[in-house]
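J.: Sequence first, predicted coordinates after that:
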Amino acid sequence: MLDTHGRKYVQPAIDGTASVLLKWKLSANQVTGLAFLIGVSTGVFIFFGMPLIAIAVLWLSGFLDAVDGTMARKTKPSPWGTVLDITFDRIVEISVILGLAFAFPSAQWALLLLSASIIVSMTIFLTVGALSEKQGIKSFYYQAGLAERTEGFILFTLMILFSSQLVWMTLLFFAIEMFTAFQRLFEAKRILK
């Protein structure tokens, strides 16, 4: 929801950063790789009890993830870049979940439910993107929903900051993710007839 409706407010910063990185002769795929390396460190910082650093690297990776797409659109988007971007995004999310699961074993069952809900929601998202004839600014149809990447980062941030309430925060994230999955499923039924 925030990615779809709030992007216009942060796009100037994303555009400016993309232009600087292109002047430095970096490619979109290189920035995707950098965002990935920064993002996967999140779980390590969570595990070692450094929540503020974990949150900082998570959000930096998310910002660079937005920048790489803008860089691709300013140059030449590639299907390989899209594959890298989507795959690395999921691995960063897995890093956060694993960091929390190893640091807080009593919440593992809730984190497992969250992981399952992300798999379901992303399966619908990617399948609709592959099957839809609609196109957006990305290289496939981007299904908006209640829980997009920014909402996920906000919820991950709350889970990291308020780890004493981790189970409840995780179950809230699970519920939002499942709502989004059904939202996308119903939209898929409408547009793919």
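T.: Okay, I see it.
J.: make it CA atoms for all contacts and neighbour counts henceforth
T.: Noted.
J.: Might one say that residue 17 is in contact with residue 67?
T.: Yes - using C-alpha atoms under 8 Å, residue 17 is in contact with residue 67, at 6.8 Å.
J.: Give me the residue at the spatial middle of the protein.
T.: Taking C-alpha atoms, centre = their mean as the criterion, residue 149 is the residue nearest the geometric centre of the chain, at 3.8 Å.
J.: pretty sure that one contacts residue 3?
T.: Yes - contact criterion C-alpha under 8 Å: residue 149 and residue 3 qualify, at 6.9 Å.
J.: Can you classify residue 143 by secondary structure?
T.: coil (DSSP: H, G, I helix; E, B strand; the rest coil).
J.: Between residue 149 and residue 3, which contacts overlap?
T.: Counting by C-alpha atoms under 8 Å, 6 or more residues apart in numbering, residue 149 and residue 3 have no contacts in common.
J.: Use this one as the comparison:
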Amino acid sequence: MFDARLRPLIDPPLDAIGRRLARIGMSADGMTMLGFAFGLAAALSIANGYFLAGLVLLAINRFADGLDGAVARATGRTDRGGYLDIVLDFFIYGAIPFAFAVADPARNALPAAALLLAFYANGSAFLAFAVYAQKRGLETRAQGAKSLYFLGGLAEGAETILAFALMCLLPEAFPLIALLFAVICGLSAAARVTLATRMLRSPD
């Protein structure tokens, strides 16, 4: 919901850093993999009860996720880079709730499962539409220059990171935060399906 509003604010400084990184030889794919490593470290920290360390590592993961796109814009975007970016993002988005479930299965397993179900619904509505948007030649730059069509929703990257941050800062409130965010993601999925079916109503 907030991603489109944040892009004009965060893209210029990220692009400046991305150009510097490109000049010293950093590749976009290398930045993606580095960010992924930090994301895995965040999940591992959370699973072992080190929630603040997990939050710091997750913040680095998200910063790297912004920088990989900036480096790609400086050096030239590729399909492989776009693929790795979205797939590894989804991997980390799933790993964080799972890590909370591992940290305290008795309290967190069911809320984490509900959130993962909502992520699954929201993500499938988003990714499936991107396939047909590509087929029809639809484009949008509302979320910045992307490798696929980003269909907006109530729960996007900024909202997800905010929810994860609250979970790390208030781990005892994870069940409530997870269930509330699962509802938001479910509503986002329903809105995306409704919008997508309207946009795809006409023949190719």
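T.: Sure thing, it's come through. Since the structure is predicted, the reported quantities are computational estimates derived from the model, not experimental observations.
J.: What would you report as the TM-score here?
T.: The TM-score (TM-score structural alignment, normalised by the length of the first structure) is 0.95; 193 aligned residues with a C-alpha RMSD of 1.2 Å.
J.: the more surrounded of residue 17 and residue 67 of the first structure?
T.: residue 67 (25 against 18; other C-alpha atoms under 10 Å).
J.: Counterpart of that one over in the second structure?
T.: Under the alignment by TM-score structural alignment, residue 67 of the first structure pairs with residue 67 in the second structure.
J.: Distance check, that match against residue 8 of the second structure.
T.: 15 Å (C-alpha to C-alpha, to the nearest Å).
J.: Return the distance of stretch 91-102 of the second structure from the chain's centre.
T.: Centre-to-centre, stretch 91-102 of the second structure and its host chain are 13 Å apart (C-alpha atoms, centre = their mean, to the nearest Å).
J.: can you list contacts of that stretch?
T.: Residues beyond stretch 91-102 of the second structure that count as contacts (C-alpha under 8 Å, 6+ apart) turn out to be 36, 39-40, 42-44, 46-48, 107-109, 112-113, 115-116, 119, 164, 174.
J.: Report the buried members of those residues.
T.: Buried members of the contacts of stretch 91-102 of the second structure, counted by 16 or more other C-alpha atoms under 10 Å: 36, 39-40, 42-44, 46-47, 107-109, 112-113, 115-116, 119, 164, 174.
J.: Out of those residues, which sit inside helices?
T.: Using DSSP state H, the members of these that fall within helices are 36, 39-40, 42-44, 46-47, 107-109, 112-113, 115-116, 119, 164, 174.
J.: so what's the aligned partner of residue 173 of the second structure in the first structure closest to, chain neighbours aside?
T.: Aligned by TM-score structural alignment, residue 173 of the second structure pairs with residue 165 of the first structure. Nearest non-adjacent residue to residue 165 of the first structure, counting by C-alpha to C-alpha, 6 or more residues apart in numbering: residue 159, 7.4 Å away.
J.: Surely that neighbour is in contact with residue 166?
T.: Yes - using C-alpha under 8 Å, residue 159 of the first structure is in contact with residue 166, at 5.4 Å.
J.: quick one: which helix or strand includes the residue nearest to residue 165 of the first structure?
T.: Element membership for residue 159 of the first structure, per DSSP states H and E: helix 149-161.
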